[in-house]
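Peer 1: The following block contains a protein sequence and its predicted model.
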Amino acid sequence: MKNIHHTSVLLIRGSLVSAALLLTSCGDFLDLSPENYIPIEKSISDAGTARAAVVGAYNAVQDYYDDDFTSLGVMPADNVIFNGSLSQYLQLDQNAVPTDNVITVNVYKGIYKAVNSANSIIASLGSVADPLLTAEEKDRILGEAYFIRALGYFDLARSWGGVQIQLKPTTDLDVLKGIKRSTLEQTYDQVLSDLVEAEKLLPEDAATHNRAQKSTARALRARLHLYREQWDDAERYATQVIGNDKYSLVKPYGAFFTAPFLTEESVLELTFSLNDKNNYWNLWLPASLGGQYTLKPSDKIAVLLNNPAIGGSRNTAIAGTDNNIYGRLYNTAGQGIDPAYVIRIAELYLIRAEARAKKASPDLSGAVADLNAVRRRADVPDYANTTDRNGIIQAIEDENSLEFAFEPHRWFDLVRTKRAGDVLGLTNTNFWLFPIPSSDILSDPDVEQNPGY
């Protein structure tokens, strides 16, 4: 069965703390600035440095999404099992996560690094006066920074609970002191505030799928409202994204994870290249394909995906036979150019389906229509019952599990719907959130550990 944990904190604190503790022993404190800190007055001063700064912020998001965050979203649940020798993945699989688990520490630090990058842009961009930086481009860069910060705090909140919210660039340890942990609702309020700003500033074009746009902000807002059980708002914002002709459910199912990627399926995917690799494939593919085969589809999900009436064409997400079935969502062996899939249009259909089924005045026919849009793309027969509300809600949960079997959804879905106990046998709700890294607890009296750790 499974176990996990809850937390909060300030920016990139983990790396600061580790550096401070190591350097103190040598009697030499060196520079206690965050690892990604460049003095603001020097870092963003013209069009070139502004553009470089936002690319750096996206790179920070890539750094935590390329493998570790996805592992947080799949390993503690029931679609993926441990099949290797790396203890950090075994700990996630067994829901026995210590405060120094390498993956949770890396994600925690990585998200705050991305937030810090966004904070630097937000704080500095307004003072840049360069004729090469048009008002439109400045708005876009600023909107992207607000979106990146919103995504970071959203991912922190759903993984660790309410966190310490830092909205100014972290320049040294002093600015990290004295900020108390916010509640989960306060953290989500900050996410909403940033998404409102992002939507105002961001452009919308007909082709971009790997940078934030207005629709990207609306999509994350739909997800945020879903997590907050604000059904009408979740439906409204999902509808806005679904109505954008730039997005569609591509066929066959495997098209979105086939090079050259960037299909109409993706509302936001993070692009990697031969010079900026995503080596997550290595954890999924067997040795015969050059991988370590550390992460393996569970027998349960393999059976479902291979059932034509349930998985349909989604069976292309797995390969192999018998006890050697492996996931192939991440499949560019040796190249490492698989994207990280942050938001797909299929999610928006299922968000709207769930919102329609759960709102005060349910629209069950509408919910089933959205559910069937996803099923038809996968060549699965329609769900026929439009009157059984509980059955429809269960069918939507099941569809999410199949559609996003190896993307960071299943664990977070079970936690947000309070179903982790029923499905995984994980009845201790303390372990529905991850532990704050022990280095942060030791370094800052304002950081409170999550219950149970």
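Peer 2: Ah, there it is. What you see is a predicted model; the values in this text were computed from it and never measured.
Peer 1: Going by C-alpha atoms from here, please, whenever you check contacts or count neighbours.
Peer 2: Noted.
Peer 1: Would you mind measuring from residue 428 to residue 421?
Peer 2: According to C-alpha to C-alpha, to the nearest Å, residue 428 stands 8 Å off from residue 421.
Peer 1: structure B:
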Amino acid sequence: MRPQNIKTILFCCLLLGTVHTSCRKLLEIPDPTNTISPGQVFNTDKQANSAMAGVYTRMIHGDQAVFITDAASKLFSAGLVTITGGTSADELYSTNSGVADYYYLLTNKITVTNTTVPETIWSSAYQTIYGTNAIVEGIAASTATSFSDSARSVLTGEAKFVRAFTYFYLVNYFGDVPLVLTIDFNQTINMSRTPQQRVYEQIVADLKEAQAALPENYINGNNSRIRPNKFAATALLARVYLYLNDYTNATIAASGVINNTALYGMEPLLNDVFSPASREAIWQLQPTNNHNELRNAVPEGYLLLPAELHTGTPTFALTNTLVHAFEKGDLRFRDWVDSTVNTDLPGQTNVFYFPFKYQTGRSNSELGGTQTAYYMMMRLAEMYLIRAEAAANGGPGGTSGAIADLNIVRKRAGLQKLPETLTPNEVKTAVAKERQKELFAEWGHRWLDLKRTGKAGTVLSAITNKQPWAGDYQLLYPIPVSEITRNHFLTQNPMY
């Protein structure tokens, strides 16, 4: 939470909106100027849209276009949550043991000084929050008659949705965090940590406001799903309610998305799920296709796919635990996992499996090429899994409803239906297994699932790389020391 971010965020929001050429074309963003006052930024619908587009650009590419190839390892919203959640859990491992940041996550040996990962997540998340707060406050302060009421409402809803999305990851990574709802430095400089329950209350409040304000369609993104709509807010509410063990409301929210069959549907082919035209997509971020190195790859795909697709060494590989979790004939293993055979030394061959959900990376990307995938933020399969878990835990639908939803996900994966004779405990186990296979290497789902269901200590402490188990306290990351140094009202998580 750096003070200089507060001073410059309104300017950054507008300028960042122009980094992405296709985004500027889509939203008809006006050319940037060197100096812009808050009143000018929110003077018209077009200018306000530019500021909001800047927030999305920052989420997927960061501050400077020259660094966007590092976005997946530098931004919580471009791949860092996937990588850190995957290595802290039992999904991913860094193939380079010399990379200390991820080695300590993999081995459950984090200290306040041996990895920069917590600070990177924290700073990139709070930069996004400052951006959304700037939008909310700037719109509220604008008296321009040329700025329409409808645009004010929608853009405020978008900003609050993104703020809620970001806080969801902060509380799940750090526990209690400062609940910053303003860009006023005088109010934020000495903020202490807000109880997690209070942060969740704000998340729910923001999402309900977004639900009411956002359109039901994707008209703001010219029918691309790159701007959240009412159902994106509903989908995130479903997830939040599940995490809060509010199974009735989780079911209602998930069903609200699932039942909108005019807009959403499970893609029959797994290779179409992450495409820009995916009907399964609830919200995506659109990367550039004009950067000299990233070209038309999603940042996460650029990082996770090896430079030589089938002979190189991937930066992060799938663990044997995950590889062996797939049932025989599971199409998700066929289509969403690839492998590389790497010969480091004569007579020594290493086989690495890596995520292949994003199928364009360093080896096959093309400058200006067609974008075969957008970055998936939320998708429909999760809604079926949320509803199944809620039903398995006593929510509407019961065990039979849970089995029916699981079988929809399994059918697309080419697997046999689960029998109706499963016991409630067997259904809960089946839900966990389907989430592990369907949502692997996406947004740290596996790690968060293990933590919220109370199984992390048991499952993770049995993994060879994590022994001896340092303690369950590492299921929360440490508060960055640099933040505590700047703000003595912040306290450290226990045992760090």
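Peer 2: The structure has been received and is ready for your questions. Quantities reported herein were computed from a predicted structural model and do not represent experimental measurements.
Peer 1: Any idea what the TM-score comes out to?
Peer 2: Superposed pair, TM-score by TM-score structural alignment, normalised by the length of the first structure: 0.86. Supporting alignment: 420 aligned residues with a C-alpha RMSD of 2.4 Å.
Peer 1: Provide the secondary structure category for the alignment partner in the first structure of residue 228 of the second structure.
Peer 2: Under the alignment by TM-score structural alignment, residue 228 of the second structure pairs with residue 212 in the first structure. What DSSP: H, G, I helix; E, B strand; the rest coil gives for residue 212 of the first structure is coil.
Peer 1: Excluding covalently adjacent residues, which one is nearest to residue 212 of the first structure?
Peer 2: Nearest residue to residue 212 of the first structure in three dimensions, chain neighbours excluded: residue 144, at 5.8 Å (C-alpha to C-alpha, 6 or more residues apart in numbering).
Peer 1: Now do the SS call for that neighbour.
Peer 2: Residue 144 of the first structure ends up helix, using three-state DSSP.
Peer 1: burial count for it?
Peer 2: 32 (other C-alpha atoms under 10 Å).
Peer 1: Any figure for the gap between it and residue 338 of the first structure?
Peer 2: On the measure of C-alpha to C-alpha, residue 144 of the first structure and residue 338 of the first structure end up 22 Å apart.
Peer 1: just to revisit the earlier point, please tell me how far the residue nearest to residue 212 of the first structure sits from residue 331 of the first structure.
Peer 2: 29 Å.
Peer 1: now swap in residue 155 of the first structure and tell me
Peer 2: Where residue 331 of the first structure is concerned, residue 155 of the first structure sits at a distance of 25 Å (C-alpha to C-alpha).
Peer 1: Please say which of those two ends up with more neighbours.
Peer 2: Under the criterion of other C-alpha under 10 Å, the comparison of residue 155 of the first structure against residue 331 puts residue 331 first, with 23 against 18.
Peer 1: Please name the nearest non-neighbouring residue to the residue mapped onto that one from the second structure.
Peer 2: Using TM-score structural alignment, the partner of residue 331 of the first structure in the second structure is residue 359. Spatial nearest neighbour of residue 359 of the second structure, chain neighbours left out: residue 301 (6.8 Å); criterion: C-alpha to C-alpha, 6+ apart.
Peer 1: Look up how far residue 294 of the second structure lies from the one you found.
Peer 2: Between residue 301 of the second structure and residue 294 of the second structure the distance is 10 Å, computed by C-alpha to C-alpha.
Peer 1: Now do the shared contacts for those two.
Peer 2: Both residue 301 of the second structure and residue 294 are in contact with residue 361, where contact means C-alpha atoms under 8 Å, 6 or more residues apart in numbering.
Peer 1: neighbour-wise, which of the two wins?
Peer 2: residue 294 (27 against 23).
Peer 1: Quick check: the more buried one touching residue 371?
Peer 2: No: between residue 294 of the second structure and residue 371 there is no contact under C-alpha atoms under 8 Å: 11.5 Å.
Peer 1: who touches both of those two?
Peer 2: Here residue 294 of the second structure and residue 371 have no joint contacts, going by C-alpha under 8 Å, 6+ apart.
Peer 1: can you give me the strands in the stretch 351-453 of the first structure?
Peer 2: Using DSSP state E, counting those that start in this stretch, the strands of the stretch 351-453 of the first structure run over residues 432-433.
Peer 1: Same check on the stretch 151-300 of the second structure?
Peer 2: Assigned strands in the stretch 151-300 of the second structure, in chain order: 281-285 (criterion: DSSP E, counting those that start in this stretch).
Peer 1: which residue ranges form the helices in it?
Peer 2: Taking DSSP state H, counting those that start in this stretch as the test, the helices found in the stretch 151-300 of the second structure are 185-188, 196-213, 230-243, 247-258, 299-304.
Peer 1: distance of the match of residue 228 of the second structure from residue 304 of the first structure?
Peer 2: In this structure, residue 212 of the first structure and residue 304 of the first structure are 34 Å apart, going by C-alpha to C-alpha.
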